[in-house]
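Participant: A predicted structure for the sequence below; I have some questions about it.
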Amino acid sequence: MTSPDQIAAQILSTKSLPVSQTWLNAFLSSSSTAQRNIPASALAKSAIFRLLASDIRESLSKHRSYVLPVDIHNPAVQERRLQGSIPVQVLDIEDIGTSLWSQIEAIERVERGEAIRGREIVRTIAIGEDPEASENNRANNNPANGAASASGNSGYGPHRLILQDAAGTMVMGIEMQRIDGIALEKLAIGAKLLLRNPSVARGMLLLSPESVTLLGGKIEALDKPWREGRKARLLEKTAGVERE
């Protein structure tokens, strides 16, 4: 019978995720996995799928080797480089390279069922097409929000993210160079990133393709309300700008 240590070692070697023994034991004892003679590789793949949909504060180790330093927010530290691999989850993502009104208009195009094609606005639901089937097709093409092509946002940012480690420490990260996969249409709330020797300046993570590996995943309980409330948050920000 496969031991928890074997599964944990395989997850760490393949994804650099230091799984919590408590979480792993609960996973292995669940009804869906409590079977004999299942290969360690198959169990590890199943566990990774569950990990990517979990809250890492519950599923990953809080050992200091795998979490952000407690003084990461110190603004007196001009710049430093963290050592090792640190898994984090996305709590918020913001496109700081696109105007607020452009983002609001993009959301409203999605609400109307329209998309941008070049300079032309087209309907995303064809005449005579089943609206439910059309919506399903858009969702299949876009796991994050079902409307990548209709968003009008190319995803080039740069983006500002709020990230959280297994110990619950939250930090802001800025996309210094374009990172494939980091976009409002692609990156779900709760998605897992692996930071590899990232730089920190004045308490802020500097994100680059060399320091970030996207692992994927989503926490449904966080992602759905975040997307449903995004337009209201943008409108609130525009109101604040106008008052200033």
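Facilitator: On my side now, so go ahead. Residues are numbered from 1 along each chain as shown.
Participant: C-alpha from now on. contacts and neighbour counts both.
Facilitator: OK.
Participant: So for whatever helix or strand Thr14 lives in, what gets flagged as buried?
Facilitator: Element membership for Thr14, per DSSP states H and E: helix 4-15. Residues of helix 4-15 classed as buried by neighbour count (16 or more other CA atoms under 10 Å): 4, 7-8, 10-11.
Participant: Please produce a markdown table containing those, extended by distance to Glu114.
Facilitator: Converted to a markdown table, the buried residues of helix 4-15 look like this (distance: CA to CA, whole Å):
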| residue | distance to Glu114 |
| --- | --- |
| Pro4 | 50 |
| Ile7 | 46 |
| Ala8 | 46 |
| Gln10 | 45 |
| Ile11 | 42 |
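Participant: circling back: quick check: which helices or strands does the helix holding Thr14 pack against?
Facilitator: When contacts are defined as 3 or more CA pairs under 8 Å, 6 or more residues apart in numbering; DSSP states H and E, helix 4-15 packs onto helix 21-28, helix 40-52.
Participant: quick one: contacts for Gln6?
Facilitator: Ala40 (CA atoms under 8 Å, 6 or more residues apart in numbering).
Participant: try it against this one:
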Amino acid sequence: MMNPPSPTLAQLTHALTSSGLPTPAPSFLSPILNSPNTSQRTPPLTSLVATARLRLLQSDITHPGILASTTATFPRNISAATVVSASLSADIPCQVLGVEDLSLSRWDVICALESERKGETTKGREVIRVLPTPPEDSTQATQSPPTTSSSPAPSPSLGPFKILLQDAAGQRVYAFELRRVEKLGCPPVMNIGCKVVLRRGAKVARGVVLLEPATVVVLGGKMEGEDRKWREGREERLRGGLPGRED
């Protein structure tokens, strides 16, 4: 029995863009289509789409050969505070480089990060220290039942959030959540490197993109290195921004 014809580059590209992803460069998709693992059998298009989607959402879109050369980017004056109001003229894919929860003070976030680092959680005014689980074969483990907490996990903040975005050309701009956008938030709700598409018509005011549900799509994704660096340096950055802080 003959194998069905292999999916073509055009078919894979169309399937990805139809799902809302930006158009990848042919050089990005070719290794997926011509993978050594696919030489003996023809993988279904759905498998190739899943692989390409995962790799694209984990990639740095500023690197050459990731997105098509025709990909739209920010206007050069997008961060100009002198421009009172403007709108984007095309859909622009970008990635998240930073996020700040404006509903919390910096000190509140610092305290939460400090407690998390120490393995503590709070229940009302009571501080609960989370101890490491003892080995299964230890005497304590056999004599003492595991301690469970009835306190519910804290709900993710609903913002609003201030986000640092970067387009495929490397240009950066801050964006402010004007109205609640689903899947937007601080890690782990939304990771650093998360891919976002700003829709045509998105408003820009005084150098800041205004985020609304109708003009922004959160695709997901994560750049491991950038995400780890952001998390590890978050507390120090917040402390450096406190009033009266001297470095």
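Facilitator: Ah, there it is. Remember, predicted model here, so these are calculated numbers, not experimental data.
Participant: care to give me the TM-score?
Facilitator: Put the two chains on top of each other and the TM-score (TM-score structural alignment, normalised by the length of the first structure) is 0.81; 221 aligned residues with a CA RMSD of 2.4 Å.
Participant: circling back: make TSV out of the helices and strands packed on helix 4-15 of the first structure and add mean neighbour count and distance to Asp95 of the first structure.
Facilitator: Putting these into TSV (neighbours: other CA atoms under 10 Å; distance: least, CA to CA, whole Å) gives the following:
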stretch	mean neighbour count	distance to Asp95 of the first structure
helix 21-28	16	34
helix 40-52	17	23
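Participant: Quick one: the strands in the first structure, in order.
Facilitator: Applying DSSP state E to the first structure gives strands spanning 80-81, 85-95, 114-117, 120-123, 159-164, 170-175, 192-196, 199-201, 204-207, 212-216.
Participant: Show me what the first one is packed against.
Facilitator: Packing contacts for strand 80-81 of the first structure, counted by 3+ CA pairs under 8 Å, 6+ apart, involve strand 199-201.
Participant: residues in the second structure aligned with the strand it packs on?
Facilitator: Using TM-score structural alignment, strand 199-201 of the first structure lines up with residues 203-205 of the second structure.
Participant: what's near enough to touch the aligned partner of Leu178 of the second structure in the first structure?
Facilitator: In the first structure, Leu178 of the second structure lines up with Met176, judged by TM-score structural alignment. Contact analysis of Met176 of the first structure by CA under 8 Å, 6+ apart lists 158, 206-208.
Participant: Please convert the buried members of the residues you listed into PyMOL selection syntax.
Facilitator: Of the contacts of Met176 of the first structure, the buried ones can be selected in PyMOL as follows, counting by 16+ other CA under 10 Å:
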select buried, resi 158+206+207+208
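Participant: export the contacts of Met176 of the first structure to CSV and tack on distance to Ser54 of the first structure?
Facilitator: As requested, the contacts of Met176 of the first structure are exported to CSV (distance: CA to CA, whole Å):
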residue, distance to Ser54 of the first structure
Pro158, 27
Leu206, 25
Leu207, 23
Ser208, 25
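Participant: between the helix ranked longest in the second structure and helix 45-58, how many degrees?
Facilitator: Longest helix of the second structure, by residue count under DSSP state H: helix 224-240. Orientation check (axes from the mean of the first three to the mean of the last three CA atoms, to 10 degrees): helix 224-240 of the second structure against helix 45-58 gives 30 degrees.
Participant: By how much does helix 224-240 of the second structure deviate from the first structure on average?
Facilitator: Mean deviation of helix 224-240 of the second structure relative to the first structure after superposition (mean CA distance after the TM-score superposition for the first structure): 0.8 Å.
Participant: Just the buried residues of that helix, please?
Facilitator: Using 16+ other CA under 10 Å as the test for burial, helix 224-240 of the second structure gives 226-227, 230, 234-235.
Participant: middle-most residue in the second structure, spatially?
Facilitator: Most central in the second structure under CA atoms, centre = their mean is Cys194, positioned 2.3 Å from the mean C-alpha point.
Participant: neighbours of the spatially closest residue to it that is not a sequence neighbour, just the number please.
Facilitator: Nearest-residue entry for Cys194 of the second structure: Gly221, 4.4 Å, with adjacent residues in sequence omitted and distances by CA to CA, 6 or more residues apart in numbering. Using other CA atoms under 10 Å, Gly221 of the second structure is surrounded by 22 other residues.
Participant: what about the residue in the first structure that Gly221 of the second structure lines up against, distance to Ser29 of the first structure?
Facilitator: Alignment note (TM-score structural alignment): Gly221 of the second structure maps to Gly217 of the first structure. Per CA to CA, to the nearest Å, Gly217 of the first structure is found 23 Å from Ser29 of the first structure.
Participant: Would you check how far apart Asn77 of the second structure and Gln171 of the second structure are?
Facilitator: In this view, Asn77 of the second structure and Gln171 of the second structure are 10 Å apart by CA to CA.
Participant: Those two: which has the busier surroundings?
Facilitator: The neighbour comparison of Asn77 of the second structure against Gln171 (other CA under 10 Å) goes to Gln171, with 16 against 10.
Participant: Not counting sequence-adjacent ones, nearest residue to the more buried one?
Facilitator: Per CA to CA, 6+ apart, closest to Gln171 of the second structure is Phe74, 7.0 Å.
Participant: Pull the number of nearby residues for the residue mapped onto the one you found from the first structure.
Facilitator: Using TM-score structural alignment as the criterion, the counterpart of Phe74 of the second structure in the first structure is Leu68. Other residues within reach of Leu68 of the first structure, judged by other CA under 10 Å, total 25.
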